[in-house]
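Visitor: What follows is a predicted structure for the sequence shown.
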Amino acid sequence: MYLIGLTGGIASGKSTVAKMLADLGAVIIDADQLAREVVQPGTPGLAAIAAEFGGDILLADGTLNRPALGAIIFSDPIRRTLLNNITHPAVRQLSRDQIAAAAAADPSAIVVYDVPLLAEAVAGGLVSFDLVVVVQADADTRIQRMMELRGLTRAEATHRITAQASDAERLALADVVIDNTGTVDATLAQVNALWERVRSAEAARLP
């Protein structure tokens, strides 16, 4: 198995790149999706969040009110850390399980772990990546995307960017940087080049 760590700041286009890689044949493990799974109704994670943040954080049907929680954690780093301490251990365990399952199903698979907080995954001993790919777009582009696609104000979008790791912190981990400030075709060309590089590297490791 060849394991790629894929990361990028909010609205950088990381999910777009992940989809392109999936179309080329990669197995995608999406940390955001796993984070949603660990806070489904009836899970220990959701119960712990309600206990920490109050019952108002739940909708009438018992599901998590994500916009309300986001408004809290993106403006308060202490409470954001409290949330991370609840959800991250469960997400890490699910990630390990899914990576192991992908390797068992196909020992020559190219697996992409799509994760916003890649530095934490590395520091937490989650995995050792064969390659780290960072999707990059400048802050102004990302703010504009969040305003247009998510309906956020400029202040809200800026808060969300500053709540994450800095560009410099992400780029320090990168083996490959994909610039997603241009056209879709320009991004796809970079992804195709990455895929050929990875396929060659994986083929060279096979007996």
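Guide: Okay, I see it.

Visitor: For the rest of this, base every contact and every neighbour count on C-alpha atoms.
Guide: Fine.

Visitor: What separation do you get for S75 and T141?
Guide: 21 Å (CA to CA, to the nearest Å).

Visitor: you'd agree N180 is up against A11?
Guide: No. N180 is beyond contact range of A11, at 10.0 Å (criterion: CA atoms under 8 Å).

Visitor: all strands of the protein, in order?
Guide: Remark: strands assigned in the chain by DSSP state E are 2-8, 27-30, 110-114, 131-136, 176-179.

Visitor: got TSV for those, with distance to T162 too?
Guide: Listed next are the strands of the chain as TSV, based on distance: least, CA to CA, whole Å:
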stretch	distance to T162
strand 2-8	13
strand 27-30	22
strand 110-114	20
strand 131-136	15
strand 176-179	20
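
Visitor: residue contacts, the closest residue to I161 other than its chain neighbours?
Guide: Computed as CA to CA, 6 or more residues apart in numbering, the closest residue to I161 that is not its neighbour in sequence is I10, at 6.5 Å. Each residue near I10 by CA atoms under 8 Å, 6 or more residues apart in numbering is listed here: 116, 142, 160-161, 164.

Visitor: Okay, one more to line up with it:
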Amino acid sequence: MVVGLTGGVASGKTTVSEILQEEGAYLIDADMIARQLVEPHSATWYEIRKAFGDDILDENGSLRRKKLAARVFSDPDERKILNQILHPQIRREIQNRLKEIAEKDPRAIVIVDAALLVETGDYREMDKVIVIASSPQEQIERLKQRDGMEEEQARNVLASQMPLEEKRKVADFIICNEGSLEETRKRTREVFRELKKIAPC
């Protein structure tokens, strides 16, 4: 069974995915795949460098992820260019990993953690979809604390994303991540128990 996990930025996807792994799920993290794809001197790195210039690279040639993020979140055209470079390759790698897991463990419950799962339409390929819900103010505070963003930049990031209500429409399960960690853990475990009940034998 393949389960998509998504939500807005800083909504708590990592926390929920870690709990699901503890419960026995496999995890495929789209953001981690993206990080691997853009390692210095890879084919994808060259594409991004050509599209965005050398000022997004640090002295070691690695991407300045925060600088690139600031650009693409404030410019829809640049965001589209970056997604056109990255998304097909991320999608291909996810499919490869799903195939590997299926061969190893046909009864596996695999979580695909992807921020743009709904925007790209890839949610249609999932057996089930989990959406992590968090209030905009909670997300802004997390962005400020986690990424050191200023309030205005954090609001720009949120404004650039699909509204949570649109993601809720395709959700089979919703996990509200605004309370304590224990509350999130309890709800996540409930969802995983439901997934195990409906997973193919």
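Guide: Structure's in. What do you need? Computed from a predicted structure; not experimentally measured.

Visitor: Looking at the contacts of I10 of structure 1, spot the one nearest R205 of structure 1.
Guide: Proximity of these to R205 of structure 1 (CA to CA) peaks at P116, which lies at 28.3 Å.

Visitor: Nearest residue to the closest one in space, ignoring adjacent ones along the chain?
Guide: According to CA to CA, 6+ apart, the nearest residue to P116 of structure 1 is T7 (5.3 Å).

Visitor: my guess is the one you found meets V135, correct?
Guide: Yes. Look at T7 of structure 1 against V135 with CA under 8 Å: they come within range, at 6.3 Å.

Visitor: ok, these two, which is more surrounded?
Guide: Neighbour tally, T7 of structure 1 and V135, criterion other CA atoms under 10 Å: the higher count belongs to T7, 29 against 26.

Visitor: show me the contacts for the more buried one.
Guide: Contact partners of T7 of structure 1, counting by CA under 8 Å, 6+ apart, are 14, 114-118, 132-135, 170.

Visitor: and if we set it to 7 Å?
Guide: 14, 114-116, 118, 133-135 (CA atoms under 7 Å, 6 or more residues apart in numbering).

Visitor: Which contacts among the residues you listed does structure 2 share?
Guide: Retained in structure 2 by both residues aligned by TM-score structural alignment, their matches' CA atoms under 7 Å are the following of the contacts of T7 of structure 1: 14, 114-116, 118, 133-135.

Visitor: Can you tell me how far A47 of structure 1 is from N85 of structure 1?
Guide: From A47 of structure 1 to N85 of structure 1 the distance is 14 Å (CA to CA).

Visitor: Please identify which of those two sits among more neighbours.
Guide: For the pair A47 of structure 1 and N85, the greater number of neighbours falls to A47 (17 against 11), based on other CA under 10 Å.

Visitor: for structure 1, what's the longest helix?
Guide: Looking across structure 1 with DSSP state H, the single longest helix is helix 77-105.

Visitor: corresponding residue for I132 of structure 2 in structure 1?
Guide: Under the alignment by TM-score structural alignment, I132 of structure 2 pairs with V135 in structure 1.

Visitor: correct me, but that match touches V176?
Guide: No. Using CA atoms under 7 Å, V135 of structure 1 makes no contact with V176, being 8.6 Å away.

Visitor: Show the residue spans covered by the helices in structure 2.
Guide: 13-22, 30-37, 43-52, 65-74, 76-104, 136-147, 151-159, 164-168, 181-198.

Visitor: Mind checking the ones you listed for the one nearest to D58 of structure 2?
Guide: Across those, closest to D58 of structure 2 is helix 65-74 (CA to CA), at 9.6 Å.

Visitor: Could you pull up the residues touching Q139 of structure 2?
Guide: Applying CA under 7 Å, 6+ apart, the residues near Q139 of structure 2 are 9-11.

Visitor: mind putting the residues you listed in a markdown table, distance to L37 of structure 2 included?
Guide: Formatted as a markdown table, the contacts of Q139 of structure 2 follow (distance: CA to CA, whole Å):
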| residue | distance to L37 of structure 2 |
| --- | --- |
| V9 | 21 |
| A10 | 22 |
| S11 | 24 |
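
Visitor: re the thing from before, so which of the strands of structure 1 is nearest W195 of structure 1?
Guide: Across these, closest to W195 of structure 1 is strand 110-114 (CA to CA), at 9.5 Å.

Visitor: For D29 of structure 2, which non-adjacent residue is closest in space?
Guide: D113 (4.9 Å).

Visitor: Assess the claim that that neighbour and Y26 are in contact.
Guide: No. Here D113 of structure 2 lies out of contact with Y26, judged by CA under 7 Å, at a distance of 10.6 Å.

Visitor: Which positions within stretch 164-173 of structure 2 qualify as buried?
Guide: Residues of stretch 164-173 of structure 2 classed as buried by neighbour count (16 or more other CA atoms under 10 Å): 164, 167-168, 171, 173.

Visitor: Give me the aligned partner of A172 of structure 1 over in structure 2.
Guide: Taking TM-score structural alignment, the alignment pairs A172 of structure 1 with K169 from structure 2.

Visitor: I appreciate the help and will end here.
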